[in-house]
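>>> Test case, fold it:
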Amino acid sequence: MAISPTISRRNAPLSGWRILVIEDEYFLADDISRALRSAGAEIAGPVGEVDEALPILNSGGVLDGAILDVNLRNEMVFPVAQELRARQVPFVFTTGYDKVSIAPQFRDVMLWEKPIDIAAMVRGLTQLIADRPA
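Below you'll find the predicted structure:
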């Protein structure tokens, strides 16, 4: 018996999509990655430093979305955000800091403050990816 694509997408809304996870808190990175996998996503990473993320971006692999911790061991993630934006890859930010820590050119990006509601964040990212131009 074939499964309806609608039902499949509802149960695994990120099925077939590759999501980059950049988070320097190990347990949070693991929780985010598990939530994304349970929604059907393939995970790129997780990585905890900008220098680890840039090779993933430049590897030529497809990325459909990303979750970026704003501050990675006192280094801001904005160079990665700039690359993702240039490639039209939807992404969201996570942070333990105030919204004022976001660079002005990224104030329009969906922001999830820690402690994160991971399920809501996954739903938000799913919607961003689904709404992107074809």
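
>>> going forward, measure contacts between C-alpha atoms and count neighbours the same way
Fine.

>>> What's the separation between the closest residue to Arg132 other than its chain neighbours and Leu63?
Using C-alpha to C-alpha, 6 or more residues apart in numbering and skipping residues adjacent in sequence, the residue nearest Arg132 is Pro90, 7.5 Å away. Using C-alpha to C-alpha, to the nearest Å, Pro90 is found at 9 Å from Leu63.

>>> who's more crowded, those two?
Comparing Pro90 with Leu63 by other C-alpha atoms under 10 Å, the one with more neighbours is Pro90, at 24 against 20.

>>> Another sequence for comparison is provided below:
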Amino acid sequence: MDGIEGLRLLLVEDEFVLALGLADVLGDLGAVVLGPVATVGDALALIERVPEMDGAVLDVNLGHEVVYPVADALVARGIPFLFATANERARLPERFAHVPVCQKPFEVEAFRDAVAALPSMAIRRVA
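Predicted structure coming up:
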């Protein structure tokens, strides 16, 4: 077992082909993929409908919007997540300095290892 088997993971990615590929990788590793969803609104709705999530993979740029409201909602619920983005870490808001970043393009093994580490992450809850 590699730490991913059985995890319920939200996948937020707006690039259709990449979303399908990541969902396949996660599914092949035994994760239960929630989504993928491509918008902030759809992600927030899914978080409300499915409160029992183990983690999330968030693309930062979703078309003309950014994923930060989703990240804030996950922090508020204590759900660990990582950013999968081509952005440099320095461009992320300071409140997400502790969040792991899987830099695109990435190798499948690096992505798997980053996702497998999610359950052990300490989340800073919003007061």
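
>>> And the TM-score between these chains?
Once superposed, chain against chain, the TM-score is 0.88 (TM-score structural alignment, normalised by the length of structure 2); 122 aligned residues with a C-alpha RMSD of 1.5 Å.

>>> re earlier: shouldn't the residue nearest to Arg132 of structure 1 be in contact with Thr126?
No. With contact defined as C-alpha atoms under 8 Å, Pro90 of structure 1 does not reach Thr126; the gap is 9.5 Å.

>>> Can you state the residues of structure 2 onto which stretch 31-45 of structure 1 aligns?
Aligned by TM-score structural alignment, stretch 31-45 of structure 1 falls on residues 21-35 of structure 2.

>>> Kindly apply the preceding question to stretch 76-95 of structure 1 instead.
Taking TM-score structural alignment, stretch 76-95 of structure 1 hits residues 66-85 over in structure 2.

>>> first to last residue in that stretch, what's the distance?
With C-alpha to C-alpha as the measure, what separates the two termini of stretch 66-85 of structure 2 is 11 Å.

>>> Next: stretch 76-83 of structure 2.
End-to-end for stretch 76-83 of structure 2, by C-alpha to C-alpha: 17 Å.

>>> cool, and stretch 32-52 of structure 1?
First-to-last residue span, stretch 32-52 of structure 1, C-alpha to C-alpha: 18 Å.

>>> do the same with stretch 29-49 of structure 1
Counting by C-alpha to C-alpha, you get 12 Å between the two ends of stretch 29-49 of structure 1.

>>> now it, how far from the centre of its chain.
Offset of stretch 29-49 of structure 1 from its chain centre (C-alpha atoms, centre = their mean, to the nearest Å): 8 Å.

>>> What residues sit buried inside that stretch?
By 16 or more other C-alpha atoms under 10 Å, the buried positions in stretch 29-49 of structure 1 come out as 29, 32-33, 35-37, 39-49.

>>> next one: stretch 10-21 of structure 1
Buried residues in stretch 10-21 of structure 1 (16+ other C-alpha under 10 Å): 12-15, 17-21.

>>> From the rest of the structure, what touches the longest helix belonging to structure 2?
In structure 2, assigned by DSSP state H, the helix with the most residues is helix 16-28. Outside helix 16-28 of structure 2, the residues that touch it by C-alpha atoms under 8 Å, 6 or more residues apart in numbering are 4, 11-13, 32-33, 36, 108, 112.

>>> Arrange those in JSON lines, one row each, with distance to Val70 of structure 2 and secondary structure as further columns.
Shown next, in JSON lines, are the contacts of helix 16-28 of structure 2 (distance: C-alpha to C-alpha, whole Å; DSSP: H, G, I helix; E, B strand; the rest coil):
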{"residue": "Ile4", "distance to Val70 of structure 2": "22", "secondary structure": "coil"}
{"residue": "Leu11", "distance to Val70 of structure 2": "11", "secondary structure": "strand"}
{"residue": "Val12", "distance to Val70 of structure 2": "9", "secondary structure": "strand"}
{"residue": "Glu13", "distance to Val70 of structure 2": "12", "secondary structure": "coil"}
{"residue": "Val32", "distance to Val70 of structure 2": "19", "secondary structure": "strand"}
{"residue": "Val33", "distance to Val70 of structure 2": "16", "secondary structure": "strand"}
{"residue": "Pro36", "distance to Val70 of structure 2": "14", "secondary structure": "strand"}
{"residue": "Val108", "distance to Val70 of structure 2": "24", "secondary structure": "helix"}
{"residue": "Arg112", "distance to Val70 of structure 2": "22", "secondary structure": "helix"}
